[in-house]
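>>> No letters, just coordinates:
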């Protein structure tokens, strides 16, 4: 064999091996389809045929010539057999098991004949030219026919591509060369054909492999772009304001990537805030599997984002919306006011706040039930929105407080008119209504003032409190009210300092028996000692009750009352404000302050107003203390709305006749009222104490009507120690005091001339 043919065949084999290695590296990390493996194995088998044929030309004749020929035959058999799965992998043809079994059996039989008979290889001459047997052409060409039948079945109906045409052309040339080499007489001129026939086939296979590599690269690039598109849609999901906006963004991405302007997308809501998204080709174009997978992935991203957006919207609404009324809540109010003040500062306009409070809502809610209260609050919310007008910001500030924010607010007069209009639009749902169902406080921010949201709302709250105190229905937080607030703030601070410094002291006023003028009890009264002088109770007690300081003051009074009761061996009465009764742990505070036992020495005085609204909690607390043994006294009796009709329902042992009725005694009308009050008390089995006795005539009238216990400046002013009292009874019989003898029994220092 010419040396250049040997070199050519070895070179072809080396090139094939190198190309296979390059293709394997190119495919690494990609789809790794089976076609790559089978195609590479087929190419290596073909390279083996070419290499062994070239080596035979170098080594023959020699001792290894026969072995090289058989190795070439085995490589040839491997190339034919491996062609089956390779073709199937590239074309998706039918199964190869039967064909492969036939070919393996055929080549196995030929191999046996190769070594056992001269039918395949007859011998090798001295020049190294092999002498083939008569069955060698059949042994080599019959498998080619079988392979051809399979290839025909595999490629039938497939679209012819450029790479496929190259492979087909190379295969035809290879078969022609193979047949020529098989049927031609053996010689050094025909022997190279047994190795070089693989060259056109390998060339076609390399063209196909290159095309496949390019396709895989394109597919890989496309998948990378798909991943980038999905990531882009995922990022856009955080910036999109609505699911529809995200759907359009995703559709545009799909259209650009798939080069299909007919791509459409739908987003449909399901139950429980779930969504389903679908992308499709409106033209009905058949989508490739990777395209379908890409559209499904994008659809899942859009659906998840829509669900997240819905959940976020609900959470935002829950964070800034009152669940009961549907109005804005307090955080939303703070945010809106901050924005409104910033805008008003730029525009040099005013911002006003209307704080609307439902009067006595707590008592009405306790009496009528929570469902009634919820219905009322929703009705109030609707009416406030209607009264405030379109575009107004209305919020529930908490409890029964509502706030209306007015941007570009008019002057104070118009704001007050708006407040009264808002107030007038409200009406209770029940038939029992108070005289003033709603109180409105108004405050306004002016350009140049500090932008303080809390201060603005606090000003409206103070105006509302002032309106409640004055029964005005509506009030404006003006300079006068601001000065009053400053005074009240100063007084509160001084009161807190007085409580810490021990300047809140307890004085005791005597309760006197009208028959003996003996002090039979004491009333403990809180007094504020400031700079050595006493502050009038009416100047600070309302503030203490309004701010809640009365609770701690009351605890101190209970403790001082217990000490006085033990020191003077007398029962003591303690006044309790409505604010104290509202405390959830009022009974526990009394028990801790009063101490154990001696409950029969304690009388708790409450005003009619504290029980006017049938506060179940207050009544239950008083009933608990009464069960301990304490006595309950109804203070200022006769000044309430319905005390006579509901007296039997209250846990009361004593009524204290208001001083206004005592001062009216001595007249027919006044005496008639006193007799009626005493008749009511006796009908209910209650003890009576008359307050505000300041004249001897008043005491005489009360004695004549049978009042047993009186109290007033004439009989003793509040003092830090035991007040002066009349002669204590001895062991003998005490002379009764009659109206005629009363002036003679009065101590000199308690005479009417002493005044009040």
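Looks like it arrived, so ask away. Nothing here was measured: the structure is a model prediction, and the numbers come from that model. Numbers count the residues shown, from 1 in each chain.

>>> use CA for all of it now, contacts and neighbours both
Noted.

>>> by contact count, what packs against the strand or helix carrying residue 69?
Element membership of residue 69, judged by DSSP states H and E, is helix 65-91. Helix 65-91 sits against helix 34-59, helix 97-116, helix 136-155, with contacts defined as 3 or more Cα pairs under 8 Å, 6 or more residues apart in numbering; DSSP states H and E.

>>> of those, which approaches residue 710 most closely?
With Cα to Cα as the criterion, residue 710 lies closest to helix 34-59 of the helices and strands packed on helix 65-91, at 113.7 Å.

>>> and the closest one with helix 65-91, angle?
Helix 34-59 runs at 160 degrees relative to helix 65-91, counting by axes from the mean of the first three to the mean of the last three Cα atoms, to 10 degrees.

>>> Same question for helix 34-59: list its buried residues.
35-58 (16 or more other Cα atoms under 10 Å).

>>> about what we covered before: can you redo the helices and strands packed on helix 65-91 as JSON lines, where the extra columns are distance to residue 177?
As requested, these are exported to JSON lines (distance: least, Cα to Cα, whole Å):
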{"stretch": "helix 34-59", "distance to residue 177": "13"}
{"stretch": "helix 97-116", "distance to residue 177": "20"}
{"stretch": "helix 136-155", "distance to residue 177": "12"}
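
>>> what's the closest of these to residue 77?
Among the helices and strands packed on helix 65-91, helix 97-116 sits nearest to residue 77 (Cα to Cα), with 6.5 Å.

>>> Give the other helices and strands that the next helix or strand after that closest one contacts.
Where DSSP H and E defines the elements, the next helix or strand beyond helix 97-116 is strand 121-124. Judged by 3+ Cα pairs under 8 Å, 6+ apart, the packing partners of strand 121-124 are strand 130-132.

>>> okay, now the one to match up with it:
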């Protein structure tokens, strides 16, 4: 457009205010001048160069065609405050096309448009002004400086309001998205780090700051110090440490002040924001570099209100997770979390060269609880946990696996039998007590072969059980053979239970004879477990399994019942003077119903109590003597007889022996086997002599040779049983044998 089309352009300099005070701008409003006439650019720049609005001056960007204007708008976007747009340039509607593309296609709402034309006939329709959100339309002859300034100021106000509204809207969108992201976070550390990052994002800052809270429900610390829960930027290395570790007096002072006054603190180059929900308090320290605007303060208020709920949720989740995965007493990882830790190592991807897993079982811990009380027991566990933590610090991962069992994961250099044993050299403090403790250790060397955490724990537990059974040492390393043995034992117990329920177990009977007359005076009931191949599993194998599993209680009751029933059958054949010896194990004595079971069975089967003889071993007496002595005295009063089996093979105390209501001593077969021609069987002789002095009958086991029977008779032994007289036999054969012996 040529100059001739607007003769009065000089009018834009009219009405200038010569007396205004000079101001210094603190920033700039971007003004895009779009016109194909260079002189219009110059005149506009000269007219408005000294204008300051809201402490900001004007910065001019120039375009000389619609296409060039669109390119600049595409690059600068909403940072352009006002576009002074000529309508007619390379075409009659170039300016309108710029407005249409900017609004409709680019979606830019904030920049204000002032249309200018030197040809009034090209004025846009009213609908166009509405559709393209055009602030003003002026002919160039109308724009004196004062009118141009008025239009610019009005348009800048409009731009600022729209920008604030849109910033608020975008800020609220960010708040919703940020809060939603944070609500998905369940880790206190990650949540707090996210708070710093999201606030920094909202304010357009580099993420740098800390979230702090007092110890207690959040970190399970005993003190009331302020700890860093989460951090971003240069502070990230201080997470979970005390605030003082940050070595920045300003941060320490203002965070503590914020928590004390329970209010936000806004300073020029930093802010401390207060977070509170249902008593969960935190202070968010942010490095700003500039003062927060009022609109951003309002956005922060909205954001923090939303985030406070999330902060409460994450703390509650943290407490639930702590309850689920941490031991309530020692605050160490519990069994579930320890398995998770083992899962990480057993995934086959993590290098586990020379990594050891160990279980530490405190010896006789139940005695401490029973003798000194549970409070002392808890103090002992805390003392052990503290020593483990102090000894290994961050080198070994710890856990409490059971009531008195601790787990360790770490390099073999630290986790080995010698190091573990050294832990227990010094006594442990437990309140007023100083206790020396022993322990057993089960250890597993990890390999790179993938395996589950529960499997690793099983292996270490197998090793621990072997260590507890070992009389020579208190530790064992896991070997595959141990698991094979354990698997075999479990399979045997399972099959024993199945066969017992199916009534496949049998009772065989071995006659006992008077050594003088060699007449049968009784029988010993012997349990047999037949196999599918026609053989039998040795009682030495399955009786310990039955005792270990507790099956012996039900099996023992069945043996007693069957023995009494068969004794009743023998009575109908005239053998009513025979007695029946039945073996009793320690688990049966521990059963509260044991005494009543014995009485009820004998009474129900109509058997004279004195015809039933309960056989016990020395080891049973020494295991829990008080239980055994009391039970036998009550049964003795009921009328049953009591014999001690395998006498002389154990280490029984004579004081306990004298307390037992015994009727008979059984000389073990190992001592009978010592009887050879021309050689004295000293122990067998001693047992018989002791029995005679105590007024007890004696019976020799395992008599297989005539000279053994003669020798025992010569010593004064009363009875015998063994292959010389009769082998163990099923009941039908026993009945036939007894009838045959009677008819001789």
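Arrived safely, thanks for sending. Being a predicted model, the structure only gives us computed values, none of them experimental.

>>> And the TM-score between them?
Put the two chains on top of each other and the TM-score (TM-score structural alignment, normalised by the length of structure 2) is 0.52; 507 aligned residues with a Cα RMSD of 5.7 Å.

>>> in structure 2, what residues pair with the helix holding residue 69 of structure 1?
On structure 2, no counterpart of helix 65-91 of structure 1 exists by TM-score structural alignment.

>>> Could I get the buried residue list for that helix?
The neighbour-count check on helix 65-91 of structure 1 (16+ other Cα under 10 Å) flags 65-66, 68-91 as buried.

>>> Which among the helices and strands packed on helix 65-91 of structure 1 is found nearest to residue 316 of structure 1?
Short answer: helix 34-59, nearest of the helices and strands packed on helix 65-91 of structure 1 by Cα to Cα, at 53.5 Å.

>>> same for that closest one, what does it pack against?
Using 3+ Cα pairs under 8 Å, 6+ apart, helix 34-59 of structure 1 sits against helix 3-27, helix 65-91, helix 193-196, helix 198-239.

>>> Could you pull up the residues touching the residue positioned nearest the centre of structure 2?
The structure's structure 2 has its C-alpha centroid closest to residue 337; by Cα atoms, centre = their mean the separation is 2.3 Å. Going by Cα atoms under 8 Å, 6 or more residues apart in numbering, residue 337 of structure 2 touches 325-326, 399.

>>> Please pull up the helix or strand immediately following the helix or strand harbouring residue 560 of structure 2.
Per DSSP H and E: residue 560 of structure 2 is located in helix 551-572. Note on helix 551-572 of structure 2: by DSSP H and E, the next helix or strand toward the C-terminus is strand 579-583.

>>> Now do that next one: which elements does it pack against?
Applying 3+ Cα pairs under 8 Å, 6+ apart, one finds that strand 579-583 of structure 2 contacts strand 520-530, helix 551-572, strand 612-617.

>>> Which stretch among those is buried most, on average?
Mean neighbour counts were compared across these using mean count of other Cα atoms under 10 Å; the top stretch is strand 612-617, at a mean of 22.

>>> who does that strand touch, helix- and strand-wise?
Applying 3+ Cα pairs under 8 Å, 6+ apart, we find strand 612-617 of structure 2 packed against strand 579-583, strand 641-647.

>>> returning to what we had before: out of the helices and strands packed on strand 579-583 of structure 2, which comes closest to residue 226 of structure 2?
helix 551-572 (57.2 Å).

>>> Show residues contacting that closest one.
497, 500, 507, 525, 527, 543, 546-547, 576-580, 582, 584-585, 587-588, 591, 597-598, 601-602, 605-607, 612, 731, 735.

>>> Roughly how far does residue 614 of structure 2 sit from residue 152 of structure 2?
Distance from residue 614 of structure 2 to residue 152 of structure 2, counting by Cα to Cα, to the nearest Å: 115 Å.

>>> whoops, I mixed them up, residue 524 of structure 2
119 Å.

>>> What of residue 587 of structure 2?
Taken as Cα to Cα, the span from residue 587 of structure 2 to residue 152 of structure 2 is 100 Å.

>>> for residue 668 of structure 2, same thing?
Distance, residue 668 of structure 2 to residue 152 of structure 2, using Cα to Cα: 119 Å.

>>> okay, these two: which has more neighbours?
Each of residue 668 of structure 2 and residue 152 has its neighbours counted (other Cα atoms under 10 Å); residue 152 has more, 24 against 21.

>>> Where does the residue nearest to that one when sequence neighbours are not counted fall, secondary structure wise?
If the residues on either side of it in the chain are set aside, residue 152 of structure 2 comes closest to residue 82, at 7.7 Å by Cα to Cα, 6 or more residues apart in numbering. Using DSSP H and E, residue 82 of structure 2 sits within strand 80-86.

>>> Same check on residue 418 of structure 1?
Using DSSP H and E, residue 418 of structure 1 falls within helix 412-424.

>>> Show the subsequent helix or strand relative to that helix.
That would be, after helix 412-424 of structure 1 and using DSSP H and E, strand 438-445.
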